[in-house]
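Student: sequence first, predicted model second:
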Amino acid sequence: MNVTMMKYFGFMKKNWLYITLPLLMVGCNQSGDKRSTSVDSRSFDETQAAKIWPKLQSDVKKSEKIEKRVTDLLVTMTLQQKVAQMIQPEIRDITLEDMRKYGFGSYLNGGGGFPNNNKHSTPDDWVALAEKMYQASIDDSLDGSTIPTMWGTDAVHGHNNVIGSTLFPHNIGLGAANNPQLIEKIAEITATEVMVTGIDWVFAPTVAVVRNDRWGRTYEGYSEDPEIVRTYSASIVKGLQGHANKDFLGDKRVISTIKHFIGDGGTVGGDDQGDSLASEQELFTIHAQGYVGGLIAGAQSVMASFNSWHGDKVHGHKYLLTDVLKNRMGFDGFVVGDWNGHGQIKGCVKENCAQAVNAGLDIFMVPTKAWKPLYENIITQVQQGDIPQSRIDDAVTRILRVKIRAGLFEKRSPAKRILSGNAALIGAEAHRKVARQAVRESLVLLKNKDHLLPLSANQHILVAGDAADNIGKQSGGWSITWQGTGNKNADFIGASSIYSGIEQKVNNAGGKTTLSVDGSYTIKPDVAIVVFGEEPYAEGHGDIDNLEYQRGNKKDLALLKSLKAEGIPVVAVFISGRPMWVNAELNASDAFVAAWLPGSEGKAIADVLMKAQANSIQYDFKGKLSFSWPKSPTQIVNRFDDDYLPLFPYGFGLTYNDTDTLLDNLSEKSNVAVEENKITDIFVGQAIEPWEMQLFSQEQYIEIETSSESLSGIAYRAVDKYIQEDSFRLQTTGKSNAGIKFIHGNGFNKDLSFELEQNASLTFSVKRDSDINTPVYISMNCEAIGDTQASCQASYDIQAQLAAVPLGKWQDVAISLNCFAEKGVQLSKVTVPFELRTSGAINLSINHIRLAPEQRTNEVTRSTVNCL
């Protein structure tokens, strides 16, 4: 351990009680993976709950005037009008006539949802849609209601769906900055840019306390410890909504949402939407602190989480949503669901879920056309007594209370509001100045051998790495598009790349820069800055099974080593949404900076790395780790663990005054246990989670939910091989391009890098009951990067292999994953692991689709497809 780390360990050990006494009430096993307490959807016990959950006093007090107004309005509403207030469809799934007819209480644009389905929509385009929806909602000609609707959006690091907006560092970087006053400024700026587009409501802040960095939403969390999260939650809420006693939900403020209630950062294995096994005490002590801070500050909405708690989905958890959050913690705003999250409750589908209403969900986020049957089913269930009328009235009371507090009944329509359409405020220089401060304060210096940094600008600097001049990569997920992919630098109007900032500094000082992604050069540079890191991802797509960076493809390490071998001092700038195992990259670097996901203001990094023209320090490093840094790929380590031995501890971060004694001898040996002969199942009598089965014919697709499905030109039927319905039969007529595919159930992707490393093959058992006289293709698809759709899909014709199978006999067919990789499929981002399609007439039965090494095939005979 180096001297600087020992200093931080000593400080933390000495001061932990002072730092965390208001938060940590019991000793906990905080690994996020091993729990023992069993909890069910219990009934509320005030005495028991009082031992854990506090009675909170919100800074926003109830008003008798508002309560009377809500009551008076409620008695005039029909059941249909009330239920409409509880339905939140997405802009791609409703029309103005729908809004006029039903009078939805709210609507949203999901990630990748834009006015006119155009990501380059202008602020005027956003305002125009907001105005039309508003006017349709108060038009009582069809629904008899004049209650204004409200528009919600995911503005999670600035108004990130809008071209030209200011993109702040993602939350993990802001946690490293540990500056609540700065956070409030950021939230206020976000509210301003959101109001420019006529939107009323923001789905932020995320207050997850991340306990397992394998989770793909780690970067949405401020810290692994609730210390920062509680304080930040209050700051963000005040910045978005205004203070309770000052400009609360005024003309320049938006409604905030603290999310996702509760335990999303503590699921087993870091699985997105997985199961949290935290004890109830831990649920409060660790995972609820953001709600303590945010609710006291006056947050008006809370979003329910996709995750389960001890096997019970939170969207349907009455104890947590009603007994704890509303009754015990005193929350009087509304609870909104997440993207069709109610449909994941056992016994529910997205079109029908009385349990979620009864549990305390007030607004259903229900994209796709499922909103209409859900609306109709809720009405029927109330009429039949399955949902009490009192529960509907409570939900609508909460929605109306927030709308009145937000002044939506009195405010001018979206097009006429004080900030609407003021495009000069989108990405305004004053806003970017604050963002640049956030970037500078978020950077964490992990290594600085022989005080290499800061660099003099009047020298020849090579800038290398694929993130150096890539604004999309430095911004990460939730940046214009949902996953942050498919964007070019030109899409980020007004933004700056990391390279552009370095170039400007060096040019001003009379030095020279060379931009070279692969590190090649003509004239040997004095120093190299290599900017590299994770590709953008958002929820679901970012889950990984260990923390090794670039496992199996160490191209960035090779770049660092090549430069160092040539005697060039190397500064590594690492772009990532989480701490990762980068021991080898640390060894190959003379200085190493954790830059996280800095957002649109990449040029601010040069302010810290480069000296001023007077050769003095311009800005020193301020960032400190709010996440412990792992010393192995499998280490899941959190502050105050009993066995706390990270590579860099919570709170670590060098300044230019510190002497770094980290040597270039960190272990580069991975401790990932190789599970020999591992089989990864895709279909064993049914689709294995997270995969779902779809039948398709031409452009028609249906999800396979029963034992028999059909479309024009194709029929599916569950059949038997060993046991009842452990296989399926496909019959095609040859009149269309038809087949079956297995696709990630949430539209995400799956990392199959491990299976590729094990030289596994896509293997399935097949029986033919017809001649095969036409090509039959097996395909694998992955998430496409940019516009190169073809680069992420590969197909192989297995007609010859099928024709060789004796009629009525089962046989294995295998295609090596290496075959797919060689054709451009990125096995780290697989969305469709198996697709069978043909334009001919066939009759085939399929059993046990899996990814398996050759020695694990169950059949005596096996046909291997040639890659060529």
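Tutor: Done, it's in. Predicted, not measured: the structure shown is a model, and the values here were computed from it.

Student: alpha carbons only for contacts and neighbour counts from here, please
Tutor: Noted.

Student: start and end of stretch 166-173, how far apart?
Tutor: End-to-end span of stretch 166-173 (Cα to Cα, to the nearest Å): 16 Å.

Student: can you tell me what sits against that stretch?
Tutor: Surrounding stretch 166-173, the residues in contact under the criterion Cα atoms under 8 Å, 6 or more residues apart in numbering are 156-160, 186, 218-223, 426-428, 431-432, 435, 438-439, 442-443, 475, 479, 495, 577-578, 595-601, 626.

Student: this is the other structure I want to compare:
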Amino acid sequence: MKKLSFTPRSLVLTAFIASLSACSQQSEDKKATGQEQKTVEHQAENAQVTWPYANKNLKRDEKVEQKVAELLAGMTLEQKVAQMIQPEIGYLTLEQMRKYGFGSYLNGGNTAPYGNKTAAPQEWLKYADEMYEASVDDSVDGSRIPAIWGTDAMHGHSNVSGTTLFPHNIGLGAARNPELMQKIGDATAKEVAVTGIEWSFAPTVAVVRDDRWGRTYESYSEDPEVVASYAGEVVKGIQGEIGVDFLKGYRRIATAKHFVGDGGTLNGIDRGDTIASEDDLRDIHAAGYFTAIEAGVQSVMASFNSWKGVRLHGHKYLLTDVLKGQMGFDGFVVSDWNAHKFVDGCTLEHCAAAINAGVDILMVPEHYEAFYHNTVAQVKSGEIPMSRIDDAVSRFLRAKVRWGLFERGKPSERVLSNELSVFGAKAHRELARQAVRESLVLLKNNDQILPLNPKQNILVAGDAAHNMAKQAGGWSVSWQGTDNTNEDFPGATTIYQGLADAVKQAGGQITLSETGDYKTKPDVAVVVIGEKPYAEWFGDIQYIEYQKETKKDLKLLHKLKAQGIPVVTVFISGRPLWVNKELNASDAFVAAWLPGSEGQGVADVLLRKVSGEINYDFKGKLSFSWPKYDNQLVLNRHDENYDPLFAYGFGLRYQDDVNLAQLDISSRVKSQSDTDLGYALFYRQLAEGLNWTLGDMQDWNVIINGPAGTTAGSDNLTVQGINLAYQEDARRFVWAGDSLAIASLSYTDAKDMSELIDAQTVLEFDLRLDSAPQSAATMGLFCTANSCAAEIDLTEFLVQQKAGHWVHVSVDISCLANAKQVNAVTTPWSLKTEGKLGLAVSNLTLLKGDVEASQLSVCDN
């Protein structure tokens, strides 16, 4: 695969492809040797660095240790290995759990029981019971050790529709309230308990140093002091306090993640390389782990990133010598989603190196059966020492015994199971509403326009005002959050709804208009704007200017200001962004982060009481520095030449009579053009303005908003998000053959693509054939409403492919440089057939390449 750079719409690709290329150039033996050598070099280089012991509070219980030893002594090698493997419910069946007796399982961000995205808590509990009973069925595997279920309860029980969604961590960091964190952990544990799930993959304790990282909002702060003050409190809230109610009753198993340096990668690239010194790794990036371990956290998740070129999942020095040794962590280390495959010498189906390095539980969503058999064989061959297996299983069993798993019975028989009054409880929503109030940061309040009189005529504008998907962000009901609607959040309140309730009660007038239109001129406009939802990997950006290309929201602000309407901007975002232009166009500006399900919290602060008194003042203080210029890509407290627009800790109060002068809006960063760098149609995510669409005789334009969907009214053509290199970075299409059906990429508005195609342009993509075509299959390129610039019969090419294997495809499209159709493209790529066909595609890109080396060409004629 060629090394590419991409435009802002297609994110950063260079580091990922470079890492793949490096992996493919070495033999398995050389990889293993290099891994070992690098680890030795790290130890020698950093021999003077010490990581002080952290678990001063949690003592080993002799009864627990005796129980663990008894269980271990009665287990076969196969049963031990099964405890170490964690499949995903989208790929795991009850029969497979019964056969192998896996120690745990998880639901991914886009998976819910029985394939129902909005499954009720009762359905989650029913599924937990079924999987529990299968795990203790010893008729096949001979084991009665119960499995436990892990879930990403990131800001509340966030995968489950109808839960209380607290603000994401970046907002909580602004609240500077550790006591509140413990209460949030407690409330989350209760709501997780209702569904029968035992284990939460939270809290994230990353310390972010480059806000271009797509997981910035999962971090409490750029400063380790805030993260350290929060991590232990959240763990106490989830697991209970040592010596008081530790792992008792409704308490759940917590996970500190991702160890270590995930927030420090070069250029903020997710899963990239962190080159910090070991002192900085300890003092900055590991700060939260010390307090989490002191609080007794039972699980630590290893990080995708590398440290100085060595993947954390294969880093024995950090996982074993440091975390388990010097830091005294006696819980278990779990891997991230398929992260083992990036360790030198490993594949999706085997990874002795990660286990030997200190990973105890392997998250292997799809390939768990092969991984199980390969691991058993690697132990028998001596590649993995039996002592390492025993240590890993003992650590996992210790957590299970401490939690009382063997005495609690099946999930539905436990404390708070199916207590629906606890799920989304009023007390929890009030707590989340408080968290919203305390997380808001007032950046501008010229002429003290805020707080607003609720008796006024108020216009609420902007596409985030009545939009729970934007308000909640990623890791909310679905992984990326892009396919959510307000209906997916029953019981939640949008920012508009919170404002409307208060204004109506006060006797004022309020109008919702996303575009800022009105019949009666308002006294003031509250404009709620911000980032689209995103999560890890897909959320990485190159530029920190907000809406650098479209400036759609700035136009709305200017429209209202031009009409003499005072403007209060509420900014929804998962990170600080360069918004000087939007600040200039606003009389007041509030950083609201990603507030979650309780939008009333925003109204509580923006609006006065009916009596005219302040209702709630702003409390939030920036836990991330805010950029003054668009080239301040790395901006952190204590940096040399630190020059932010709003410094770490900034946040106005209502009594602050401070007017912000007009800001410099000149850009210091030049955009790189598509023609210079190539253009990605679908790489990790779709290019701006593109949608996946399906069509047949029933409806030729069914837009697919999420990772899966079908043609209208039937399964004639289906699409599903699958994994190539990362989670859901590919799409699998299945034609049932009922009638002609088309899968395509379509633009919302026609796009002029003429500048993207010249005499060296190729279309490249990865393809996996699943089932051969039973009739002609045709690929259309650069189509308008009436015709395509080119069509290729792929039938023979597809028949030649080996089913189940990915191949890289290059198509010579150089001769289309002057085609009229490419001036107004509505569909840059499509595939149609009348018969049965199954295939997957990923990484659809246009770039300068070797046209003569292409397997396919539209220029032969």
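Tutor: Yep, it's here. Because the structure is predicted, anything quoted here is derived from the model rather than measured.

Student: which of the contacts of stretch 166-173 of structure 1 are buried? Put it as a PyMOL command.
Tutor: For the buried members of those, the matching PyMOL selection, counting by 16 or more other Cα atoms under 10 Å, is:
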select buried, resi 156+157+158+159+160+186+218+219+220+221+222+223+426+427+428+431+432+435+438+439+442+443+475+479+495+577+578+595+596+597+598+599+600+601+626
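
Student: got a list of what residue 367 of structure 2 touches?
Tutor: With contacts taken as Cα under 8 Å, 6+ apart, residue 367 of structure 2 has the following neighbours: 87, 348-349.

Student: okay, and which of the contacts of stretch 166-173 of structure 1 map to helices?
Tutor: When DSSP state H defines the helices, the subset of the contacts of stretch 166-173 of structure 1 inside them is 186, 431-432, 435, 438-439, 442, 475.

Student: which one of these is nearest residue 460 of structure 1?
Tutor: Taking Cα to Cα as the measure, residue 439 is the one of those closest to residue 460 of structure 1, at 24.7 Å.

Student: just tell me what the closest one corresponds to in structure 2.
Tutor: In the superposition onto structure 2, residue 439 of structure 1 corresponds to residue 436 when matched by TM-score structural alignment.

Student: and what of residue 381 of structure 1?
Tutor: With TM-score structural alignment as the criterion, the equivalent of residue 381 of structure 1 in structure 2 is residue 378.

Student: its match contacts residue 388, correct?
Tutor: No - counting by Cα atoms under 8 Å, residue 378 of structure 2 does not reach residue 388; the two are 11.9 Å apart.

Student: distance from the chain centre to stretch 814-825 of structure 2, please.
Tutor: Relative to its parent chain, stretch 814-825 of structure 2 has a centroid offset of 37 Å by Cα atoms, centre = their mean, to the nearest Å.

Student: who touches it?
Tutor: Outside stretch 814-825 of structure 2, the residues that reach it (Cα under 8 Å, 6+ apart) are 747, 750-754, 757-762, 782-784, 787-790, 851, 858-859.

Student: try 7 Å
Tutor: 750-754, 757-762, 782-784, 788-789, 859 (Cα atoms under 7 Å, 6 or more residues apart in numbering).
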